[in-house]
Structure formats: C-alpha cells, structure tokens
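Participant: quick check, what structure comes out for this input:
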Amino acid sequence: MTTATRTAADDTTKSAPKLPHPGPGIGHDEIPRRADPFAVVRHSLTLTWRSLVKLKRQPEQFIDLTLQPILFIVMFVYLFGGAIEGSTQDYLQFVLPGILVQTVVFASLGTGVGLCEDINKGVFDRFRSLPISRFAPLGGAVLGDVCRYVVSIAIVFGFGSAIGFRVQTGPLEVLAAIALVLVFAFAMSWIFVVLGVTMRNPRSVQGTAMLLGFPLTFGANIFARAETMPGWLQAWVDVNPVSHLTSAVRTLLVEGGSATGDALATLAWAAVIFAVFAPLAVHKYKTKT
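Facilitator: Okay, the predicted model is just below:
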C-alpha cells in the first residue's frame, strides 16, 4: 500500500462517525427506569388497570372464586358440622370466617399462575423494554388480583348469609376483618409471584403453590379448634400465620372481644413475607432470561 493510500485511509477512519456500541438487548438493567416512588406507584396502578381489563375479558376466572367457597361451605357445614360442633348452625358460625380466609389464600395462588402464563406469552418482555420500574408489572398484577379477593369475600358473605350466618359485631369490626384478610393475601401473593417468575410451566407453578397452600389452610384452626388436635399438630397450628388470621377474623366477626394479639401477629407475618418475597420476586424478574 502506498503512502498516499495509507494517508487517505487514515483520514477516512478519523472522519468516520463512531457507531454506538451495541447494547445487551431489551430487558436488561441498562434500560433507563424511574426510581421516583410516585412514578412506581403510578406505573403499578396503570398495570393494575390492565389486570382488571383482563379479568373483564376473561370472566371465567371468576368461576373458581364463586364455586369453590360455596362448595366448601356446603360440604363442611352440612356433612361435618353436626359431628364437629353438634349443630350445623353453630358450626356455620364457627367455620365461615375460616372459609373466608381459606378462599382468599387459595385465590392468591392464581397470581403466580397468571404471571407465568403472561411471561410465556411474551407480555413481560414488552414490559421490560419500557422505562418503568421493574416492580410495576409485578405490583400491578398483585393489586389487580386483590380485586378478585374482594369478589370472593363478597361471595362468602353473601352465600353464608343466605344459609343463616350472622355477623355478631358491628360494621367497623367487619371492615377491619376484611382489611386484615386483604393485607395478608396481598403479602402471600408475593410468594406465588416468585414461583411464577421462576418456573417455566404454569402447571408446575400451580402444583407447587397447592403444596404450599394446603398445609397453611388445612393445618390451621379453620375447620376445627386447635385444642381438639394432637399435640404435634397443635405445635404447627399455633405458629401458622393462617391460624392467627383466622382467629382474628373469627373474633372480629362472631366472638367479639379483643383481636389485637392475633391481628398484630398477622400483620407481622404479612410484613415479613412481603419484605422477603417482594424484593426476591423483582430480582428474579430482572434476571430472568
């Protein structure tokens, strides 16, 4: 190559614009995101609306929320109520607050399944390409499911009232019981969100979630009093957060008196669950490939 040719090539190299280094692609942390807490809340609420629209377009998702609590109430009250409590009416007063808790806990299992389905469809790839907080898509899905929990609570109260359940306290206690259930279910949902963003198959998410849900609900004081159980089972029931929630709701709706101890224990469990699993879910979502 001649000196003139090398000089021309050098001039061309110097004058050529530098192209940007190719980025790692959509969905990585280099995408700008807003850390403003108000923006996080706004984005989460926007995606909550998406979840509500999804529910409107897929009303079949409400089938399990309506039929399951009705079946449990009928089965336990009329098949086992007389044997357990001596009177179906007395057992209805005892068990319905527990079935209210069980219904919402089981409803929270569906959060992880729905997330896994959306991830497999590529919906969350589009979310990851947006300049929004990584918390927003997950938080929006959970908040949207809270509306499902409200529907299930209404079904339990409505059907229970139709067959003879009566609240023995006032409206403030009822609102406190509902709020306590929703707060705990919101926290529990994050356990299943972790499953949803970690596992690749919605059926695997559902199966694992049920394995976690059954000991929490059937190993609690929902259907029978703890003192009637063997000692080894009582030890689990006494520390089970669902037992604390059930006792608090039962006190607020039927028994009256102070539910402060069980309510505080429930809120403490909810805070710990949220503090552990919400950041873990966001981390799993950010690093998911």
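Participant: CA only for contacts and neighbour counts going forward, please
Facilitator: OK.
Participant: so where do the helices sit in the stretch 51-200 of the chain?
Facilitator: In the stretch 51-200 of the chain, the helices defined using DSSP state H, counting those that start in this stretch lie at 63-75, 81-85, 88-121, 123-128, 135-162, 171-198.
Participant: to compare with the earlier structure, here is another sequence to fold:
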Amino acid sequence: MSTATDRTDLEDVVLAEPDRERLSALLVGQDRPPRPSALSASLTFGWRAMLKIKHVPEQLFDVTAFPIMLVLMYTYLFGGALAGSTEEYIQFLLPGIMVMSVVMITMYTGVAVNTDIAKGVFDRFRTLPIWRPAPMVGYLLGDVLRYLLASFVMLTVGMIIGFRPDGGVLGVLAGIALLVVFSFAFSWIWTMFGLMLRSEKSVMGVSMMVIFPLTFLSNVFVDPKTMPGWLQAFVNNSPVTHLATAVRELMAGEWPAADIAWTLGWAGVFLVVFGVVTMRLYNRK
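Facilitator: As a prediction, this is how the structure comes out:
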C-alpha cells in the first residue's frame, strides 16, 4: 500500500516537472516590476493613513468637536472682557485659534508612528524596495486632510458667530495654505519623538510639554504689547506668533511679507533638522 502510494506520488512529480521548468523560466525570464517612485510610495502610505481614519472615524473628533469647542469657549469667555464684545474679539481670535488648534493636532502624528512601531509594522516597511522616507512622508500627507478639515470646521463656526474676513476667499485660502505648509514641517518634530520614545503615553506627555508653552505664549489670544518686556521678547520671536500674525493679516486682506518669510523659514528649519534626525532614527531603529 505504501509502495504504491509512493510510486504514484513520484509519477506525479515527474509529470509535473516540465510545468515547473516552464514556470521557472517564465518567472526568471521576466523583468522585475519597476520600483515605485518616491511620490507614488509616499501617496500610497498617505492613502493608508486615510483608510485608518475611514475604519476608525472616532479619530476625527479632535479635528471636529475639539476645534468647535475651542472657538465657542474662548470667544464667549474672553470676548467681552478683552475686546468689549464677542463680535470684535472673533475677528482677532479666529485666525489665531485656528493656528493653535491645527498646530496642536500635529502631535498625533508622533502617536501614530509610535503605535505602528509597537505593533511591528515598521519592520515590514523597512524590508520593502521603496524610497526610505515614504512611510514618514505618508503619515504627514495623510494628516494634511485632518488639518484642512479642522481649519474649515473652525472657519464655518466662526462665520456663523460673526467672523468676516476682509481678505475674501483668496485671503482665507492663502492663510490656510500657509498654515498647512507650516504644520506639515512642524509634524516632523513629533515623528522624531514617536521614534525615540517607548510608548504612546510618553509621546503625548513630551508633546504636551513642548506644544502648550509654544502655543499659549504667543499672540493667539491677546496682543503681546500687554505683556512684560521679557515675555514680549520670547513671544515676538516665536514661530507660532509669526504664523498667527501671517494668517490673521492674510485673512484681513493684507500681505505680511515679513511674517510669511519668517513662517516659511521656520518651516524649512523644522523640515531640514527634524526630518534628517527622524530618518536617521528610522534607519537605525
């Protein structure tokens, strides 16, 4: 019984040998698929980030409910005390609070990176024949959608309660575009923390320690002229202050060349410095 079975199996192998040879020749003879370009790989990982939002829509709470809460809370708490009326204060506050909210949202990029590392996903990414920074750039491209959504949600709420941008549609779009460019570059700080730190809680804790002083010690809520001299020196040179001023004046119909230049300069510094550090950590992780 056993001999007959072995003989049948051997005959099957012999009969299948020509098929194997043809299959081997076909596989070896064909050219390998072309390596994806840097843009293609980055967009693919960006699409992956968007699919994660699709499957877990609760992730959008921080770009919908949270910004709405901030706009309403700060407008009606401080508007009468600081500007005499909420209608006047919203003209000053909305561009600033938009900057603050979107900049704070950027820290969740580091949390997502750290989560994928803990799950072992990055080990698979490093084995793929793709442009090395593509997974990181993909995270940031996916988050651009979150920045845009938060900006338009806050703008809509602001318009409902009295915000009127004198710069019109072009001024608003220019302000949002500048905010997104800065946020994309600023997010590289959190990708670095996501690679350096051991847990999500550590990333969140360190991010909060950095981002809260940077956003609150700015001109988001009040004019720095009311602050002590030593504090004005810090606030007036803060990247968040330059960004908030640029967005505010663009939406007001002005062209703040100096603040735009400072904002783009800070964005370039963040991208070059923290992008390089992030990729070195990624390659050694």
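Participant: now the TM-score, please.
Facilitator: Here the TM-score for the pair of chains, by TM-score structural alignment, normalised by the length of structure 2, is 0.86; 252 aligned residues with a Cα RMSD of 1.3 Å.
Participant: picking up where we left off before, could you export the helices of the stretch 51-200 of structure 1 as a markdown table, including mean neighbour count and distance to residue 286 of structure 1?
Facilitator: Below are those laid out as a markdown table (neighbours: other Cα atoms under 10 Å; distance: least, Cα to Cα, whole Å):
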| stretch | mean neighbour count | distance to residue 286 of structure 1 |
| --- | --- | --- |
| helix 63-75 | 16 | 31 |
| helix 81-85 | 17 | 48 |
| helix 88-121 | 23 | 12 |
| helix 123-128 | 16 | 8 |
| helix 135-162 | 20 | 9 |
| helix 171-198 | 22 | 10 |
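Participant: stretch 274-283 of structure 1 aligns to what range in structure 2?
Facilitator: Taking TM-score structural alignment as the measure, structure 2 aligns residues 271-280 with stretch 274-283 of structure 1.
Participant: and the matching stretch, which residues are buried?
Facilitator: Of the residues in stretch 271-280 of structure 2, 271, 274-275, 278-279 count as buried by neighbour count, 16 or more other Cα atoms under 10 Å.
Participant: quick one on the thing from earlier: out of the helices of the stretch 51-200 of structure 1, which is closest to residue 229 of structure 1?
Facilitator: The closest of the helices of the stretch 51-200 of structure 1 to residue 229 of structure 1 is helix 81-85. By Cα to Cα, the value is 12.2 Å.
Participant: so that closest one matches what in structure 2?
Facilitator: Under TM-score structural alignment, the match for helix 81-85 of structure 1 is residues 79-83.
Participant: which position in structure 2 pairs with residue 61 of structure 1?
Facilitator: Under TM-score structural alignment, residue 61 of structure 1 pairs with residue 59 in structure 2.
Participant: show me what contacts that match?
Facilitator: Going by Cα atoms under 8 Å, 6 or more residues apart in numbering, residue 59 of structure 2 touches residue 53.
Participant: try residue 252 of structure 2
Facilitator: 165-168, 171.
Participant: before we move on, back to that, after superposition, how close is the match of stretch 274-283 of structure 1 to structure 1?
Facilitator: Stretch 271-280 of structure 2, aligned to structure 1 and superposed, deviates on average by 0.6 Å (mean Cα distance after the TM-score superposition for structure 1).
Participant: so how far is that stretch off the chain centroid?
Facilitator: 15 Å (Cα atoms, centre = their mean, to the nearest Å).
Participant: stretch 246-253 of structure 2 too?
Facilitator: Chain-centre distance of stretch 246-253 of structure 2: 23 Å, with Cα atoms, centre = their mean.
Participant: in this structure residue 288 of structure 1 contacts residue 199, no?
Facilitator: No - taking contacts as Cα atoms under 8 Å, residue 288 of structure 1 lies outside contact range of residue 199: 10.1 Å.
Participant: looking at those two, which is more packed in?
Facilitator: The neighbour count for residue 288 of structure 1 versus residue 199, taken as other Cα atoms under 10 Å, is higher for residue 199 (15 against 12).
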